[in-house]
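1. This is the structure alone, sequence omitted:
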């Protein structure tokens, strides 16, 4: 399955008042190579194993395969992951006909707020909430698999 999404920086915490749901997420990577990432994620009381391919030239679309696994299996797999974990709370916010997922990062990525919206095509239009900032779709440093190895708090101020 091909996943198409746009990713943005978030300019304020106003999204929290608009959130319809929030969940804690912990994830690690069995492989964080850009050509193929293999992610283990515990999201609330559910767990998933996900494989993502390399992004296309626009950075908006890539292959994604996901399978639900037991939380016990995910906990065991997390022990085999590469060093570093991503810890975040994901907020879901309605905006027009779409749901934006806003991630508030913790741990070594504390201070980073990212929003993404899944689309059916790269040309699909969507309503932009007031707290949506600069688009960073395709910027690899904002991929969770990159943040495991190069956490946000280690970036130089001019990079943020």
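-> Good, I have the coordinates. Note that the structure is a prediction, hence the values are computed from the model and not measured.
2. Please make it C-alpha for all contacts and neighbour counts, starting now.
-> Fine.
3. Flag every buried residue along the top helix by length along the chain.
-> Ordering each helix of the chain by length in residues (DSSP state H) puts helix 71-78 first. Using 16 or more other Cα atoms under 10 Å as the test for burial, helix 71-78 gives 71, 74, 75, 77, 78.
4. Okay, one more to line up with it:
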């Protein structure tokens, strides 16, 4: 099997306009059998199907890393979920076409409520792409936005978010 390299860039999302622009959406539940820095083994249930994904360490810029994914029967994914570390990721993924690319916009729930991240997969790290108006700050390579990190340190527990909720505007 040839090595599969995932090249993607991540952005915070400024507003909810992605919902109206989406051509598809699905609920995703995922857990991690292994969430060590540099290697993760993830179990995901999406649209009644299961997936097992293994990811390697990101390169220096955080834009690319090894990724292997295999579809599983739902029953097997449900059994593997029982082996996962504490903390699940629950989100809706919206697919939004912009130019020749499709953006995956993840709206998180539960302990990560309030966080919305958009990702675009590229063929090359320097590939140009059209940016939808809802894209905010780029967070590519910032570990705190990785799902495996959010599982252990949820968005609601981040110090900057605690301070904001203590002192409402």
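-> Happy to help now that I have it. None of the values given here were measured: they were computed from a predicted structure.
5. about what we covered before: okay, the longest helix of structure 1 sits on what stretch of structure 2?
-> Using TM-score structural alignment, helix 71-78 of structure 1 lines up with residues 74-81 of structure 2.
6. how big's the offset between that stretch and structure 1?
-> Its matched residues in structure 1 lie on average 0.6 Å from stretch 74-81 of structure 2 after superposition (mean Cα distance after the TM-score superposition for structure 1).
7. what's the spacing between that stretch and its chain's center?
-> On the basis of Cα atoms, centre = their mean, to the nearest Å, stretch 74-81 of structure 2 sits 20 Å off its chain's mean C-alpha point.
8. can you list contacts of that stretch?
-> Residues outside stretch 74-81 of structure 2 that contact it (Cα atoms under 8 Å, 6 or more residues apart in numbering): 30, 31, 32, 33, 43, 44, 45, 48, 49, 50, 51, 52.
9. If you rank those by neighbours, which is first?
-> The most crowded member of the contacts of stretch 74-81 of structure 2, judged by other Cα atoms under 10 Å, is residue 43 (28 neighbours).
10. those strands in structure 1, which residues are they?
-> Counting by DSSP state E, one finds strands in structure 1 at the ranges 2-10, 19-31, 36-43, 46-53, 61-69, 86-95, 98-105, 113-119, 132-135.
11. Export those as JSON lines, with columns for distance to residue 151 of structure 1.
-> Formatted as JSON lines, the strands of structure 1 follow (distance: least, Cα to Cα, whole Å):
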{"stretch": "strand 2-10", "distance to residue 151 of structure 1": "16"}
{"stretch": "strand 19-31", "distance to residue 151 of structure 1": "13"}
{"stretch": "strand 36-43", "distance to residue 151 of structure 1": "17"}
{"stretch": "strand 46-53", "distance to residue 151 of structure 1": "20"}
{"stretch": "strand 61-69", "distance to residue 151 of structure 1": "23"}
{"stretch": "strand 86-95", "distance to residue 151 of structure 1": "9"}
{"stretch": "strand 98-105", "distance to residue 151 of structure 1": "10"}
{"stretch": "strand 113-119", "distance to residue 151 of structure 1": "13"}
{"stretch": "strand 132-135", "distance to residue 151 of structure 1": "19"}
